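Engineer: predicted model and sequence follow; I will ask about them next.
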Amino acid sequence: MTLQDPTQTPLAPTPAPDLDSFGGTPATWIVFTVLTFALGGLLYPVVTTLLSGMLFPAQANGSLITRGGTVIGSELIGQPFSGDRYFIGRISAAGTGYDPTAASGSNLAGSNPALRERVQADSASIARREGVTPDQIPADLVTASGSGLDPHISPEGAALQVRRVARARGLSETQVQTAVRDATEGGVIGEPRVNVLRLNLALDALKPGTGS
């Protein structure tokens, strides 16, 4: 316990703040709150939405890809592909349909037995499909992205599938490799990556035995 020095003057209590000292009455603060809500909560979102729609219409609407007026997918969300004619994307942790409402990772640690068993099984399946050994398979082909919706694979993951796709389509490997290069994004900002949907659509437009 600290004894107070009787020679010192006791400190005066701190007075309660006066609203008027802050430059306004309660009515002023209510008006300020309403204006802030109107500007930040209504006007700003409306203006930015309109501007983005005018300046970046494709991106503002989800980077959708259409064919014949029908939306067939988005450049931002993976799709399931099967069969030797198509490049296969990454595994989806959001279900087999790349459900965007279930975007998430698996949250399984690298030491989790279930994850190891799944990776081993997928590695064996991909090795049989591509005619390679499991140690030749890039990691992205047997792992899911953080969102579980990644539409890209690595250039190495695409290169592994070139021979199979070329043989199934009656195309030369050079044709397929050119399509892979055309569908490759990034390189300056971020790692190079191949958009699987764009790549498969480009291949569907090619004719066997020709360069177009």
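Structural biologist: Received it, and whenever you're ready, just let me know what you need. Nothing here was measured: the structure is a model prediction, and the numbers come from that model.

Engineer: only C-alpha atoms from now on, for both contacts and neighbour counts.
Structural biologist: Will do.

Engineer: ok, now which ones touch Gly148?
Structural biologist: Contacts for Gly148 (C-alpha atoms under 8 Å, 6 or more residues apart in numbering) come out as Ile91, Ser92, Ala93, Ala94, Tyr98, Ala103, Ser104, Gly105, Ser106.

Engineer: for comparison:
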Amino acid sequence: MKTHLSPALRLTLVMLVLLAIIYPLLVAGISRLAPGGGQGETVVVNGKVVGYSRIGQAFTEDRYFNSRPSAVEYNAAGSAGSNKGPSNPDYLTTVQARIDTFLVHNPGVQKADIPAELVTASGSGLDPDLSPVAARIQVARIANVRGISVEKLNQLVDSHTEGPLLGLFGPARVNVLRLNVSLDELK
């Protein structure tokens, strides 16, 4: 028994030190190299933190680019999707209500032209980005409310569009918080 118990205990201790101490310290050390030093990228305006660039926020006023809907009301402590399938009647009612609201606030847009991301929540409920198409479809509304030219707003969207990671992975995207902060800075 001693021949089996002793190696098992030593292996358990080695794995405990490796996986409970060394690995977490290694990951924490590597995170210090990331933007924000592992604490997330904060967006600061006039010396005040207005949000985190990688966590979605609610923007529903007509003068701002609307963000993607959230199934958890943008609560970062409870990241989750709705877990309702595309044939669920409650889900379909929610999506239809979002479509109707979008069409009321964006006259001239056809239902078929609305990107799905503007009426469906992401899996995490905290998606901070939109596609450039989803941002551009809102330009006419914002131009009308703010009295800014459509061309200037399209340039703003273009300047905030990030390409795929390494030019290969994922779609192009626009961070809604950073876009809206820049929108407020326009004169």
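Structural biologist: All right, it came through fine. The shown structure was predicted, so the numbers you read here are calculated from the model rather than taken from an experiment.

Engineer: TM value for the aligned chains?
Structural biologist: TM-score for the superposed chains, counting by TM-score structural alignment, normalised by the length of the second structure: 0.87, backed by 183 aligned residues with a C-alpha RMSD of 2.1 Å.

Engineer: and the closest residue in space to Arg98 of the second structure that isn't next to it in sequence, how close does it get to Thr93 of the second structure?
Structural biologist: Excluding the flanking residues, the one nearest Arg98 of the second structure by C-alpha to C-alpha, 6 or more residues apart in numbering is Val119, at 5.4 Å. From Val119 of the second structure over to Thr93 of the second structure the distance is 11 Å, taken as C-alpha to C-alpha, to the nearest Å.

Engineer: quick check: Ala144 of the first structure vs Thr184 of the first structure, distance?
Structural biologist: Counting by C-alpha to C-alpha, the gap from Ala144 of the first structure to Thr184 of the first structure is 19 Å.

Engineer: for Thr133 of the first structure, same thing?
Structural biologist: For Thr133 of the first structure, the distance to Thr184 of the first structure - C-alpha to C-alpha - is 25 Å.

Engineer: which of the two has more residues huddled nearby?
Structural biologist: Neighbours were counted for Thr133 of the first structure and for Thr184 using other C-alpha atoms under 10 Å; Thr184 has more, 21 against 12.

Engineer: what lines up with the more buried one in the second structure?
Structural biologist: Matched to the second structure by TM-score structural alignment, Thr184 of the first structure sits across from Thr161.

Engineer: verify the contact between its match and Val174 for me.
Structural biologist: Yes: judged on C-alpha atoms under 8 Å, Thr161 of the second structure makes contact with Val174 at a distance of 4.7 Å.

Engineer: which neighbours do these two have in common?
Structural biologist: With C-alpha under 8 Å, 6+ apart, Thr161 of the second structure and Val174 have common neighbours Pro132.

Engineer: need the nearest residue in space to the residue nearest the centre of the first structure, chain neighbours excluded.
Structural biologist: Nearest residue to the geometric centre of the first structure (C-alpha atoms, centre = their mean): Asp150, 5.4 Å. If the residues on either side of it in the chain are set aside, Asp150 of the first structure comes closest to Gly78, at 5.5 Å by C-alpha to C-alpha, 6+ apart.

Engineer: the one you found should be in a helix, yeah?
Structural biologist: No: per DSSP: H, G, I helix; E, B strand; the rest coil, Gly78 of the first structure lies outside any helix segment and is coil.

Engineer: distance of the equivalent of it over in the second structure from Thr94 of the second structure?
Structural biologist: Taking TM-score structural alignment, Gly78 of the first structure has Gly56 as its aligned residue in the second structure. Distance of Gly56 of the second structure to Thr94 of the second structure, given as C-alpha to C-alpha: 19 Å.

Engineer: okay, buried residues for the longest helix anywhere in the first structure please.
Structural biologist: In the first structure, taking DSSP state H as the definition, the longest helix is helix 113-130. For helix 113-130 of the first structure, burial by neighbour count (16 or more other C-alpha atoms under 10 Å) applies to Leu115, Val119, Asp122, Ser123, Ala124, Ile126, Ala127, Glu130.

Engineer: what stretch of the second structure does the helix or strand just after that helix fall on?
Structural biologist: Once the chain leaves helix 113-130 of the first structure, the next helix or strand it forms, by DSSP states H and E, is strand 152-153. Aligning strand 152-153 of the first structure against the second structure (TM-score structural alignment) gives residues 129-130.

Engineer: who touches the matching stretch?
Structural biologist: Against stretch 129-130 of the second structure from outside (C-alpha under 8 Å, 6+ apart): Gly56, Ser67, Arg68, Glu117, Arg173, Val174, Asn175, Val176.

Engineer: tell me the spacing between the counterpart of the fifth one in the first structure and Glu156 of the first structure.
Structural biologist: Pointing back at Arg173 of the second structure there. For Arg173 of the second structure, the aligned residue in the first structure is Arg193 (criterion: TM-score structural alignment). Per C-alpha to C-alpha, Arg193 of the first structure is found 9 Å from Glu156 of the first structure.

Engineer: and those two? which has more neighbours close in?
Structural biologist: Arg193 (21 against 17).
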